[in-house]
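> Following is a predicted model, sequence given first.
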Amino acid sequence: MSRAALLVLADGRFPAGGHAHSGGAEAAVKAGRITEAESLAEFCRGRLHTTGLVSAALAAAAVLGADPAALDAAADARTPSPALRGAARKLGRQLMRAARATWPSGELDAVALEFPKGAHQPVVLGLAARAAGLEAVDAAYCAAYESVSGPASAVVRLLSLDPFDASGVLARLAPELDRVVDQAVGAALRVADEGVDVLPAVSAPLLEISAEAHAGWPVRLFAS
């Protein structure tokens, strides 16, 4: 295993489509829930312990060899919002294209054929990490970090927030990110014996509701 592959997978320049999505930050900015670095930190903390935890567990379970179809169904069940399900599948399709070009794999080819419109992004992320020779903990870190780095980057554009402040928010979340990854990997390790229902199913109702409203905006900077 070359852990350097994780740097490629987690790099914001990896062509996986994440730059077009705000992770709910655009709707939160418009609603006045994110106004500066402190409120961004609270938004990211909430997202990390809900969406981030679920995504990290799904990605880790995919690396460990859980059935991708079962994981995709589990992701669907944990995403009540049709808008968010659609966004997750679009991101999954784009990530799949990038992953197959970067780490050719028969498993990736098979899943791409099974889900022509895209599997959920965390599932594809785990499969990409597996194809790259990475471990479950690597995929979990990548998923958890993406859950907060995406909104932080978006808020820099939406509010002209100082990038140094946004980076500080992410750095201060590091200890919590470690704990979320530990929890996610612990759950993923139980899937082989207990099935996908053992994976976290933490909800973020406001993100789901805001996503539905955001999808109907006539003008928006981000896709989600």
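Cool, got the structure.
> CA atoms for contacts and neighbours, from now on please.
Noted.
> how about the helices in this protein?
4-10, 25-30, 37-47, 53-63, 68-77, 82-102, 106-114, 121-131, 136-159, 163-172, 174-188, 191-194, 205-215 (DSSP state H).
> Can you lay out these as TSV showing distance to G17 and mean neighbour count?
Formatted as TSV, the helices of the chain follow (distance: least, Cα to Cα, whole Å; neighbours: other Cα atoms under 10 Å):
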stretch	distance to G17	mean neighbour count
helix 4-10	12	16
helix 25-30	16	22
helix 37-47	19	19
helix 53-63	17	33
helix 68-77	19	19
helix 82-102	6	20
helix 106-114	17	14
helix 121-131	11	28
helix 136-159	11	24
helix 163-172	20	15
helix 174-188	23	19
helix 191-194	29	14
helix 205-215	17	17
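> Comparison target below:
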Amino acid sequence: MSSLTTLLALADSRLPTGGHVHSGGVEEAVTSRLVVDLETLEAYLRRRIRTSGLVTASVAAAVHRDDLTVAEADAETDARTPSPAARGASRAQGRGLLRLARRVWPAPGQGWAWDELGARPHLAVTAGRVGAVSGLDPFQSALSLVYTTMTGTATAAQRLLALDPADVAALTFSLAPLCEDTAELAAAGLADLSDPLLDELAQRHIQRERPLFVS
């Protein structure tokens, strides 16, 4: 399988990793009237891409290059994710991707086994290892995470606000250059920032009764 085809497959929203049940905080943003239409959704997506998207992708790229051990990457991700709820969402999605990776690449052949990642690895850690095994380069591993950070949240907002799917798709196309620029930054080195608003939304979300999304 070519690296481009692999990249497309990993970015496919139909990938059975559990990502479709996570909104990236936009459900709480909609409830709080911070995201109410296409314009405010664009602002939210740009913020997500430049913060959590960048950080997650930078850890994945570092794992891909073997710049960080699994334990180091886990600790770095925890340090960059102040919200316990956001950490839980990351680990849930990492576990989902790991489950798929065991099926697709049962014998990684990189001098380690999937078991090294543990039972609940962060999404960035799993994605970095998947990128290395599947033949992607670090930039492509980063881009896959940045892209899915955007599209997962955009799709959730589309459902929550009953937006026109064509409008949301056009918005994601317009954000493609930002995704690529962010992936380049992520591949260049570890990002060390967080977003207090996104952390607050993540925490408020888990306190709501019967949310539609897990996070």
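Structure received. On a predicted model such as this, the values are computed, not experimentally measured, just so you know.
> thinking again about what came up before, of all the helices of structure 1, which one is nearest A16 of structure 1?
helix 82-102 (4.4 Å; Cα to Cα).
> Just want the angle from that closest one to helix 205-215.
Interaxial angle of helix 82-102 of structure 1 relative to helix 205-215 (axes from the mean of the first three to the mean of the last three Cα atoms, to 10 degrees): 80 degrees.
> on average, how far is helix 82-102 of structure 1 from the matching bit in structure 2?
Superposing on structure 2 and averaging over aligned pairs (mean Cα distance after the TM-score superposition for structure 1), helix 82-102 of structure 1 comes out at 0.7 Å.
> Show me what that helix is packed up against.
Secondary-structure packing of helix 82-102 of structure 1 (3 or more Cα pairs under 8 Å, 6 or more residues apart in numbering; DSSP states H and E): helix 106-114, helix 121-131, helix 205-215.
> that older thread, looking at the helices of structure 1, which is closest to F222 of structure 1?
The nearest among those, by Cα to Cα, is helix 25-30 at 7.1 Å.
> With structure 2 overlaid, report how far the closest one is off on average.
After superposition onto structure 2, helix 25-30 of structure 1 sits on average 0.3 Å from its aligned residues (mean Cα distance after the TM-score superposition for structure 1).
> Make JSON lines from the helices of structure 1 and add distance to A16 of structure 1 to it.
Formatted as JSON lines, the helices of structure 1 follow (distance: least, Cα to Cα, whole Å):
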{"stretch": "helix 4-10", "distance to A16 of structure 1": "9"}
{"stretch": "helix 25-30", "distance to A16 of structure 1": "19"}
{"stretch": "helix 37-47", "distance to A16 of structure 1": "20"}
{"stretch": "helix 53-63", "distance to A16 of structure 1": "15"}
{"stretch": "helix 68-77", "distance to A16 of structure 1": "18"}
{"stretch": "helix 82-102", "distance to A16 of structure 1": "4"}
{"stretch": "helix 106-114", "distance to A16 of structure 1": "15"}
{"stretch": "helix 121-131", "distance to A16 of structure 1": "10"}
{"stretch": "helix 136-159", "distance to A16 of structure 1": "11"}
{"stretch": "helix 163-172", "distance to A16 of structure 1": "21"}
{"stretch": "helix 174-188", "distance to A16 of structure 1": "22"}
{"stretch": "helix 191-194", "distance to A16 of structure 1": "27"}
{"stretch": "helix 205-215", "distance to A16 of structure 1": "20"}
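> corresponding residue for I206 of structure 2 in structure 1?
Using TM-score structural alignment as the criterion, the counterpart of I206 of structure 2 in structure 1 is A215.
> Distance of that match relative to H21 of structure 1?
Distance of A215 of structure 1 to H21 of structure 1, computed by Cα to Cα, to the nearest Å: 12 Å.
> which neighbours do the two share?
Shared contacts of A215 of structure 1 and H21, defined by Cα atoms under 8 Å, 6 or more residues apart in numbering, comprise 223-224.
> which residues touch the aligned partner of S141 of structure 2 in structure 1?
Under the alignment (TM-score structural alignment), S141 of structure 2 pairs with A139 in structure 1. A139 of structure 1 makes contact with 56, 59-60, 63, 125-126, 129, according to Cα under 8 Å, 6+ apart.
> Just the closest of these to A143 of structure 1, please.
A56 (4.9 Å).
> Not including adjacent chain positions, what is the nearest residue to that closest one?
A140 (4.1 Å; Cα to Cα, 6 or more residues apart in numbering).
> quick one on the thing from earlier: determine which of the helices and strands packed on helix 82-102 of structure 1 approaches V180 of structure 1 most closely.
Among those, the nearest to V180 of structure 1 by Cα to Cα is helix 121-131 (14.9 Å).
> Report the mean deviation for the closest one after fitting onto structure 2.
Looks like 1.0 Å for helix 121-131 of structure 1 (mean Cα distance after the TM-score superposition for structure 1).
> pretty sure R91 of structure 2 is touching H122, no?
Yes: the pair R91 of structure 2 / H122 is scored as a contact, 4.3 Å apart, by Cα atoms under 8 Å.
> corresponding residue for A119 of structure 1 in structure 2?
Checking TM-score structural alignment: A119 of structure 1 goes with P121.
> Distance of its match relative to A127 of structure 2?
For P121 of structure 2, the distance to A127 of structure 2 (Cα to Cα) stands at 10 Å.
> Next, show the common contact partners of these two.
G94.
> list the contacts for the aligned residue in structure 2 for A129 of structure 1?
In structure 2, A129 of structure 1 lines up with G131, judged by TM-score structural alignment. By Cα under 8 Å, 6+ apart, the contact set of G131 of structure 2 is 64, 137-138, 140-141.
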